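Chemist: Could you look at this predicted model? Sequence included:
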Amino acid sequence: MSGTGPTEGPHPLVLLLQEFTLEANRYVDAAGGRKDMHRTDLNALAVIMRHTDRGAVVTPGVLRKELDLSSPATTALIDRLDQSGHVVRERGSTDRRQVELKMTPKAYQDGSAIFAPLSRHMGEALAAFTPEELEVAARFMAAMVEATVAAREE
């Protein structure tokens, strides 16, 4: 090393985000595994729920694009979710050729069981912060999500 001083590494907040991501992945793997669900299964349900909440139709193509899967992998995923009772395929009301994916009550029940402990612990952690601190944290996280999307699309 020359006399210029130590090389600066990532900002401590970036390191904490990396650690959070790792721990979140570990949580999903462990909690999902208790329900015999893979991370991809849970990601698929999250995509379906997000689109459904917005009033959008979810098709296999939407799922394929959102999860960056091949067509055969998407079919296998949907088959797995259908067989486990988490998703049903329905023909579109306007275009009978189009298949729409809908979550079942079992999907919502299992999702709640998987994520309730995480939600409870996160809620307890959030309670230690003021509304102003949470506003700053929310702005920070939104900026980090935007930066991550921009890097992925670059």
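Modeler: Sure thing, it's come through. Computed from a predicted structure; not experimentally measured.
Chemist: Could you use CA atoms for every contact and neighbour count after this?
Modeler: Noted.
Chemist: Can you give me the distance of the residue nearest in space to the middle of the chain to M49?
Modeler: Centroid-nearest residue in the chain: N43, 4.9 Å away (criterion: Cα atoms, centre = their mean). For N43, the distance to M49 (Cα to Cα, to the nearest Å) stands at 10 Å.
Chemist: adding another structure so you can compare the two:
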Amino acid sequence: MREGVMPADPERAAALELIHRLREVALRLELAIGEFARTAGLHATDVRALIRLLDAERAGLEATPGWLAGQLGMTSQATTAVIHRLEAAGHIERLRSRSDGRSSRLQVSDSAVALGWQFFGPLLERLITTTEALTHDQQTVLSDYLTTVAEAID
């Protein structure tokens, strides 16, 4: 075995194996997102934007173009191009901000949500079933772990 491929310390090796499994899940999700983008005629960045906008909605956040640019790690000009594509396709709406009448907020359209459920619904149902099979304590540990991993990546 090559140097550095697998740590000699069993605990470190187990942690690395878990990270590799997490990476595998991330890659498989990315492939599903790519397939959705192709079938829906979208850029992969457009799908990431839609996901971020839906995340904001679930969290009760007002998603502005500037907020979206930060979430995507893109310039405001590049984000504007994404917003224009999504608006033209009918996937998002630009609405007046609730907090600042001079700015706009972005909202995913009902038709885009329906399109996403049509494609991802069966996968989400399988993932929900898998997650429901875990005990509450197991779900809590996983949730805490994934939160910490996301923070470590940032």
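Modeler: That came through, no problem. For clarity, every value in this text was computed on a predicted model and none was experimentally measured.
Chemist: Tell me which residues touch the residue nearest to the centre of the first structure, please.
Modeler: N43 of the first structure is in contact with L67, counting by Cα atoms under 8 Å, 6 or more residues apart in numbering.
Chemist: And it, what's its match in the second structure?
Modeler: N43 of the first structure maps onto R48 in the second structure, with residues paired by TM-score structural alignment.
Chemist: quick one: buried residues of the helix or strand hosting that match?
Modeler: Under the criterion of DSSP states H and E, R48 of the second structure resides in helix 44-59. Neighbour-count burial for helix 44-59 of the second structure, counted by 16 or more other Cα atoms under 10 Å, picks out A44, D46, V47, R48, A49, L50, R52, L53, L54, A56.
Chemist: go on, stretch 17-35 of the first structure?
Modeler: By neighbour count with 16+ other Cα under 10 Å, stretch 17-35 of the first structure contains the buried residues Y27, V28, D29, A30, A31, G32.
Chemist: Tell me how far it lies from the chain's centre.
Modeler: The chain centroid and the centroid of stretch 17-35 of the first structure are separated by 11 Å, computed with Cα atoms, centre = their mean, to the nearest Å.
Chemist: for stretch 20-33 of the second structure, same thing?
Modeler: Mean-position distance between stretch 20-33 of the second structure and its chain equals 12 Å (Cα atoms, centre = their mean).
Chemist: any idea how far the residue nearest to the centre of the first structure is from L63 of the first structure?
Modeler: Between N43 of the first structure and L63 of the first structure the computed distance is 10 Å (Cα to Cα).
Chemist: Check D36 of the first structure too.
Modeler: Note on D36 of the first structure: its distance to L63 of the first structure, by Cα to Cα, is 20 Å.
Chemist: One more: A143 of the first structure?
Modeler: Distance of A143 of the first structure to L63 of the first structure, computed by Cα to Cα: 25 Å.
Chemist: Between those two, which is the more surrounded one?
Modeler: L63 (22 against 12; other Cα atoms under 10 Å).
Chemist: Next, the contact list for the more buried one, please.
Modeler: By Cα under 8 Å, 6+ apart, the neighbours of L63 of the first structure are A44, V47, I48, T74.
Chemist: how about 10 Å then?
Modeler: Contact analysis of L63 of the first structure by Cα atoms under 10 Å, 6 or more residues apart in numbering lists N43, A44, L45, V47, I48, L69, S71, T74, T75, L77, I78, L101.
Chemist: Please apply the same query to A56 of the first structure.
Modeler: By Cα under 10 Å, 6+ apart, the residues touching A56 of the first structure are I48, M49, R50.
Chemist: now do F120 of the second structure
Modeler: If you count contacts by Cα under 10 Å, 6+ apart, F120 of the second structure has them with A32, I33, F36, A114.
Chemist: Measure how buried the aligned residue in the second structure for A116 of the first structure is and give me the count.
Modeler: Under the alignment (TM-score structural alignment), A116 of the first structure maps onto G121 of the second structure. By other Cα under 10 Å, the residues close to G121 of the second structure number 13.
Chemist: And G121 of the second structure, which helix or strand is it part of?
Modeler: Element membership of G121 of the second structure [criterion: DSSP H and E] is helix 110-132.
Chemist: Could you list the buried residues of that helix?
Modeler: A112, G116, F119.
Chemist: On the C-terminal side of it, identify the next helix or strand.
Modeler: Following helix 110-132 of the second structure in sequence order, the next helix or strand is helix 136-153 (DSSP H and E).
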